[in-house]
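*Asks:* What follows is a protein structure lacking sequence information:
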């Protein structure tokens, strides 16, 4: 049984609310430190920020979309935020716990190329069946274009996301069976500089 995060100063606003709200208590700091590449101090700081935005200790999809859309006021981030939420929601229970958030963040900010690509594969694999289809890749790509806003890429035509996907898919689907496996994804991304630079771009979007 992991110890609760007792080292944080209690919130003054939490007195009455504490009793009436069901709260999710995160895992112990030591355990999270072992699971991530953050220091204890960084975890404490992240936790305060998380608790400030989400006093219950859990983020539902609507809250996540609301928070995320503030970063992209020039476009519609709703669909991308939906896909991103599902990638962070490791156990698929419709809520992101602090642990889910911080483990995902650790991979995206400090993970190895291999770890980042595995996380990206999980994002693109919308139905979590272990394969990426052209439709799944197109859905993600369209959501990224929507989020960045039309005026960010004024020269782009409507079919730009589809062309992007066609090029990616042609390179990734090595055995031409219509789906991309994790091995095909990892191998192609690590060998192809253009795809890797696109992945870096995509990482900035997160």
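*Replies:* Now that the structure is in, tell me what you want to look at. Values in this document were obtained by computation on a predicted structure and should not be read as measured data. Numbers count the residues shown, from 1 in each chain.

*Asks:* drop to CA atoms for contacts and neighbour counts, all remaining ones
*Replies:* Fine.

*Asks:* Now the residue nearest to the spatial centre of the chain. Nearest residue, chain neighbours left out?
*Replies:* The centroid of the chain falls nearest to residue 84 when counting by CA atoms, centre = their mean (4.2 Å). In space, and not counting its chain neighbours, residue 84 is closest to residue 123: 6.6 Å by CA to CA, 6 or more residues apart in numbering.

*Asks:* List the contacts of residue 150.
*Replies:* Residue 150 makes contact with residue 75, according to CA atoms under 8 Å, 6 or more residues apart in numbering.

*Asks:* and the gap between it and residue 160?
*Replies:* 12 Å (CA to CA, to the nearest Å).

*Asks:* Residue 46 now?
*Replies:* For residue 46 relative to residue 160 (CA to CA), the value is 37 Å.

*Asks:* Over to residue 126?
*Replies:* Counting by CA to CA, the gap from residue 126 to residue 160 is 21 Å.

*Asks:* Looking at the two, which is more packed in?
*Replies:* residue 126 (21 against 14; other CA atoms under 10 Å).

*Asks:* and here's the other structure:
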């Protein structure tokens, strides 16, 4: 049975044969079945074809970060370009302008089937701007600067400072003025509502469900 009716059967078979070893490797690192992985990688392949259709030369090896950003915006309900940039850095661990098939599959596994522990580690990596293993106070200010209503610049600055003080009081367990992964993890386990306390790092749950039911064999309602 064809996974994608928009592709010719021969083209789909050739692609699936080409990625068979990749699928076997990713089965150990994702929460997908073989057929689900094939479906998610076919979506990646169609994004590559779309790049060619919009002026790319030949068959590109990877999708661009801009294409990935478009998926976040149109499919996953995330439009904050600054936060998406931090998400890219957390997922890709680099500054490349491309997104590999492996990164794509791991990201989809996290967003669609990720465990709570995986999401805790991921969110911390998104918020750890300097990749130091801690979230400093000035980084919290930066992350939260768009979280308040800006009536006046002074009021906004004070509101952000107050919010940082509240979060530090809740999460800075060792009282050293910053939030370590241990601080973050222990607090979020006790209070799951604080998982995305520094901004939206995970897709809209309704969007995730609508996307997942198009190809996953089993989908739990959120």
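*Replies:* The structure has been received and is ready for your questions. All values derive from a computational prediction rather than experimental measurement.

*Asks:* can you map out the helices along structure 1?
*Replies:* 17-20, 29-35, 40-53, 61-69, 78-88, 98-110, 113-124, 134-148, 160-172, 182-191, 193-205 (DSSP state H).

*Asks:* In structure 2, which residues correspond to the second one?
*Replies:* For helix 29-35 of structure 1, the aligned range in structure 2 is residues 23-29, judged by TM-score structural alignment.

*Asks:* One more: the first one?
*Replies:* Taking TM-score structural alignment as the measure, structure 2 aligns no residues with helix 17-20 of structure 1.

*Asks:* What are the contacting residues of that helix?
*Replies:* The contact list for helix 17-20 of structure 1 (CA under 8 Å, 6+ apart) is empty.

*Asks:* Trace the residue nearest to the centre of structure 1 over to structure 2, please.
*Replies:* Match for residue 84 of structure 1 (TM-score structural alignment): residue 87.

*Asks:* Give the closest residue to residue 37 of structure 2 in space, chain neighbours not counted.
*Replies:* Per CA to CA, 6+ apart, closest to residue 37 of structure 2 is residue 23, 6.5 Å.

*Asks:* I'd guessed the one you found sits against residue 40; true?
*Replies:* No. If you go by CA atoms under 8 Å, residue 23 of structure 2 and residue 40 don't touch, sitting 10.3 Å apart.

*Asks:* who's more crowded, those two?
*Replies:* residue 23 (24 against 20).

*Asks:* Now do the contacts for that one.
*Replies:* 34, 37-38.

*Asks:* Give the buried residues for stretch 125-136 of structure 1.
*Replies:* Neighbour-count burial for stretch 125-136 of structure 1 flags 125-126, 131-134, 136 (criterion: 16 or more other CA atoms under 10 Å).

*Asks:* Report the aligned residue range of structure 2 for that stretch.
*Replies:* Going by TM-score structural alignment, stretch 125-136 of structure 1 sits over residues 128-139 in structure 2.

*Asks:* Start and end of that stretch, how far apart?
*Replies:* Terminal residues of stretch 128-139 of structure 2 lie 8 Å apart, using CA to CA.
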